[in-house]
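> Pasting the sequence and the predicted model now:
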Amino acid sequence: MADGDDVKAVKIEDPATESPSDKRLKELRQTFHPMFEPSLTISDQRGAHEVTFQFRHEDHTLCNPLREVLNQHPGVLHVGYTIPHPSEHVVDFILHVKEGYTCAEVMRDGFNVLMNIFDTMGRRFAEAVYKYKTENGIPLDSEDIVPEQNL
C-alpha cells in the first residue's frame, strides 16, 4: 500500500457536544442494525491511482449514490462497482484516479459529499415536518426534530 492510501475507520464522538439529532440517529441505527458494523477494505491495488475497495454489509443503497458523486470528482478517471452475488453482502468498488490524487483522498471526498447531501436532506425533511405540524395544529412528538432556527 502506498503512503497516504491507507483507509482507516475514524470515529469521533463527544457525548457532551452531541446534538439531539445525532443522539436520535444513533438510536435509529441501533434499532435497525444493533449488531451491524459495515466495513471497508482494499481488496486489490495497482498503485496509488487504481484501487478496488470492498464493502461488506452494503449494497446499491450506498454504492450507487457514492458512484454518482465520485463521477463528478475532478480527479476520477473511472469509478464503478459490482455485487458478485446477491446472497453475499459484499460490493467490489473500483476507483481509478488521475495523477496528483490518491484513491483514499478521493474516496474520503466522496463520503464527505454524501454526508453533506444526507445532512441537508434530513434537515429539510425535519423542517418540512415541523412546518406542516405547526401550521396544522398537530402536536409535535418525540420523533420530531425541531429545526435549529426555531430553537
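All right, it came through fine. Residues are numbered from 1 along each chain as shown.

> Could you use CA atoms for every contact and neighbour count after this?
Noted.

> Please identify the buried residues of the lengthiest helix in the chain?
When the chain is parsed with DSSP state H, its longest helix is helix 103-135. Neighbour-count burial for helix 103-135 flags Cys103, Ala104, Val106, Met107, Gly110, Phe111, Leu114, Arg123, Ala126, Glu127, Val129, Tyr130 (criterion: 16 or more other Cα atoms under 10 Å).

> Give me the helices and strands touching that helix, please.
helix 60-71, strand 90-97 (3 or more Cα pairs under 8 Å, 6 or more residues apart in numbering; DSSP states H and E).

> take a look at this one as well, against the first:
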Amino acid sequence: MKKQVGLLIILSITLLLWGCSNQAKIHSENTELLQKQDDLTAHIPVQSEETILAKEEDKKVPAVSEVVSTVEEKQLMIKYKGDIYQVSALDVDIDTNHLIKIGKVKSVVSDDKKPNKNNQANRNIKGEPIYQGEENTIIVKINEEYKLLEKQ
C-alpha cells in the first residue's frame, strides 16, 4: 500500500511538472506570435482619413455615374386630364388602324421628374399623339412603337 501511495505521489508530481512546463511553452509561443504581429503592423503605413478620401476622389469611374443616372430616372409618365398614366406591365397587341387621337404631348419635364401639367410627359416626346385606349388607359407612340399606359 505504501508503494502505491508513493507511486501516486510521484505520478501526481510528474503530471504537475509536465503541465506547468506546457503552460510555459504555450505562454512563450503566444508571446512570440504577439511580437511577430507587432513587427508586421509596425511596417504598415497609417493614412489619415483625409488622405484616403482624397485618393477616392482621384478615382473616376464613369460607369458608376451612368448607373446612378439610370437609377434616378423615373418610369415613363404622362399627365392627361388630371391623371398620371404609366407604362403598363401588360403585353398587349395594339391595333394601330383603329386608334382614336384624343390629344398630343404638349410639354415635357426631365425624366427624373413627375409631370404636373395636362398633356405633359417626362420623356422628350413633345408633339407625339395621345390615343384613346380601353378604360383607364391611353396609348402613345414612342420611338416608332406604341405603348399602353395605365391610369395610376
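Yes, it's here. Given the structure is predicted, the values throughout are model-derived calculations rather than measurements.

> Once they're superposed, what TM-score comes out?
Superposed pair, TM-score by TM-score structural alignment, normalised by the length of the first structure: 0.26. Supporting alignment: 47 aligned residues with a Cα RMSD of 3.2 Å.

> could you check the angle strand 90-97 makes with the longest helix of the first structure?
With axes from the mean of the first three to the mean of the last three Cα atoms, to 10 degrees applied, the angle from helix 103-135 of the first structure to strand 90-97 works out at 110 degrees.

> residues in contact with Val113 of the first structure?
Val69 (Cα atoms under 8 Å, 6 or more residues apart in numbering).

> how far away is it from Thr31 of the first structure?
According to Cα to Cα, to the nearest Å, Val113 of the first structure stands 26 Å off from Thr31 of the first structure.

> on that earlier part again, orientation of the longest helix of the first structure relative to helix 60-71 in degrees?
Using the same axes, to 10 degrees, helix 103-135 of the first structure lies at 120 degrees relative to helix 60-71.

> for the second structure, what spans make up the strands?
For the second structure, the strands defined by DSSP state E cover 77-80, 83-87, 101-104, 107-108, 120-121, 129-132, 137-142, 145-151.

> tell me the angle of the longest one relative to strand 137-142?
Translated: strand 145-151 of the second structure. Using the same axes, to 10 degrees: strand 145-151 of the second structure against strand 137-142 is 150 degrees.

> what's the answer for the second one, then?
Taking the same axes, to 10 degrees, strand 83-87 of the second structure and strand 137-142 form an angle of 60 degrees between their directions.

> Output the contacting helices and strands for strand 83-87 of the second structure.
strand 77-80, strand 145-151.

> what's the most buried one of these?
strand 77-80 (a mean of 24; mean count of other Cα atoms under 10 Å).

> So which elements touch it?
Partner elements for strand 77-80 of the second structure (3+ Cα pairs under 8 Å, 6+ apart): strand 83-87, strand 120-121.

> thinking again about what came up before, identify whichever of the helices and strands packed on helix 103-135 of the first structure lies nearest to Asp44 of the first structure.
Comparing these by their distance to Asp44 of the first structure (Cα to Cα), the top pick is strand 90-97, with 9.0 Å.

> and the helices and strands packed on helix 103-135 of the first structure, which is most packed in?
Using mean count of other Cα under 10 Å, strand 90-97 ranks as the most buried of those, with a mean of 22.

> re the thing from before, need the helices and strands packed on strand 77-80 of the second structure in JSON lines (columns: mean neighbour count and distance to Val64 of the second structure).
Putting those into JSON lines (neighbours: other Cα atoms under 10 Å; distance: least, Cα to Cα, whole Å) gives the following:
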{"stretch": "strand 83-87", "mean neighbour count": "19", "distance to Val64 of the second structure": "27"}
{"stretch": "strand 120-121", "mean neighbour count": "25", "distance to Val64 of the second structure": "27"}
